[in-house]
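>>> A predicted structure for the sequence below; I have some questions about it.
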Amino acid sequence: MSFMSWTGAQAHLDQMRSLPNLSGVGIITRDRDSGQVKVGSDREPVVHHRISAYDAAHMRTGIEGAARIVEAAGARKLFSGHQRGRIWERGRGSIDDFIRHTNTLGTAPGQIAMAALHIMGAARMGGGRATSAAGPDGATWEVPNLVIADASTFPASSGVNPMISVEAIAYMNAQRLAAGL
């Protein structure tokens, strides 16, 4: 429900009551363009990222594909994660009209709910300090005894759910760390 636009307390309550008959569809895209992580004034990391036009086009394609899939599967209602989005209801407008409407709503902050589920490549492993945050064993170049073992060690986004790859990297890096202790 975190991706549902807020249109009022009653609408939210009605949607919450419909949860037994509700299914979510996540649109996962492989972003091409990146952002930056900088150290804030409080010395904490701050992510700076705005979705590029190229990546936004892929998101719109994903939303369109998901809408067509759930409509074909018999969904009676659907909505996108757009704040100003509308709910499509079977028999009250075409799926094409819904898709055209969502394409006009934008992807800037505050326009659509998004989440980064697996941040890949943010602290990549590699062969040298100039191109990576950590060595091939996940040990960081700058902080002794700090080993990275998650999706941030990937060279780039894989474009798919990385669960098995993350488990393999974590296992490999943990084994190398344990052997060195």
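Great, that's in hand. Numbers count the residues shown, from 1 in each chain.

>>> going forward, measure contacts between C-alpha atoms and count neighbours the same way
Will do.

>>> What's the first helix or strand after the longest helix that the chain contains?
When every helix of the chain is counted residue by residue (DSSP state H), the longest turns out to be helix 53-72. Scanning forward in sequence from helix 53-72, with DSSP states H and E defining helices and strands, the next element found is strand 77-78.

>>> here comes the other one, which I'd like you to weigh against the first:
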Amino acid sequence: MRKGIEAGVRILEAAGAKEVFTSQAAYVSYRPGQRGGIEAFMNDVDRHGYGPGQMSYVSFHQMGTCRMGNDPATSVIGPDHQVHVVKGLFVADGSTFPSASGVNPMITIMAMAHRASRFIAAAC
């Protein structure tokens, strides 16, 4: 975790960030050029800890874990949203995307779920 945070801070600083902060419960921040530099910031991060109740880990809009395609060797589900190797099992969420879209996928996921519902209904 520490290595990832430090690498992220260095990347953000190189990109021109004015302030960088962690997801720790205590507000821990770094301003490029600050006295002590990144090492002082990382020591502060270490002091506040990485464990349960000390940091928040969040992930939104997971996509691409059950890729759709015709070839079972490169995809999990077919164009009908059905899992290649399990007849009757359908996937109807953002995991059907080939990869992350880079934008909020809510409407596309709703459209894909609606599309999948037709295949599910036809299979029943």
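Received, thanks. Keep in mind that this is a model prediction, so the values were computed, not measured.

>>> packing partners for the longest helix of structure 1?
Packing contacts for helix 53-72 of structure 1, counted by 3 or more CA pairs under 8 Å, 6 or more residues apart in numbering; DSSP states H and E, involve helix 95-103.

>>> so how far does the helix or strand following the helix it packs on sit from its counterpart in structure 2?
Downstream of helix 95-103 of structure 1, the first helix or strand assigned by DSSP H and E is helix 163-180. On the superposed models, the aligned residues of structure 2 are on average 1.3 Å from helix 163-180 of structure 1, with distances taken as mean CA distance after the TM-score superposition for structure 1.

>>> Which part of structure 1 matches stretch 59-72 of structure 2?
The counterpart of stretch 59-72 of structure 2 in structure 1, counting by TM-score structural alignment, spans residues 116-129.

>>> tell me which residues in the matching stretch are buried?
Of the residues in stretch 116-129 of structure 1, those with enough neighbours to count as buried (16 or more other CA atoms under 10 Å) are His118, Met120, Gly121, Ala122, Ala123, Arg124, Met125, Gly126.

>>> Would you format these as CSV with distance to Lys38 of structure 1 included?
Listed next are those as CSV, based on distance: CA to CA, whole Å:
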residue, distance to Lys38 of structure 1
His118, 19
Met120, 16
Gly121, 15
Ala122, 12
Ala123, 13
Arg124, 16
Met125, 19
Gly126, 21
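
>>> which among the residues you listed gets closest to His101 of structure 1?
Proximity of those to His101 of structure 1 was ranked by CA to CA; the top entry is His118 with 28.8 Å.

>>> What about the nearest residue to the closest one once chain neighbours are set aside, how many residues nearby?
If the residues on either side of it in the chain are set aside, His118 of structure 1 comes closest to Ala151, at 6.4 Å by CA to CA, 6 or more residues apart in numbering. A total of 24 residues lie near Ala151 of structure 1 under the criterion other CA atoms under 10 Å.

>>> can you check Ala9 of structure 1 too?
Ala9 of structure 1 has 9 neighbours, counted by other CA under 10 Å.

>>> Relative to Ile69 of structure 1, how far out is it?
Distance from Ala9 of structure 1 to Ile69 of structure 1, counting by CA to CA, to the nearest Å: 29 Å.

>>> dump the residue contacts of the most centrally placed residue in structure 1.
By CA atoms, centre = their mean, structure 1 has its centre lying nearest to Ala116, at 3.3 Å. Neighbouring residues of Ala116 of structure 1 by CA atoms under 8 Å, 6 or more residues apart in numbering: there are none.

>>> ditto for the one 4 residues further on
Taking CA under 8 Å, 6+ apart as the contact definition, Met120 of structure 1 lies against Ala151, Ser152, Thr153, Phe154, Pro155, Ala156, Ser157, Ser158.
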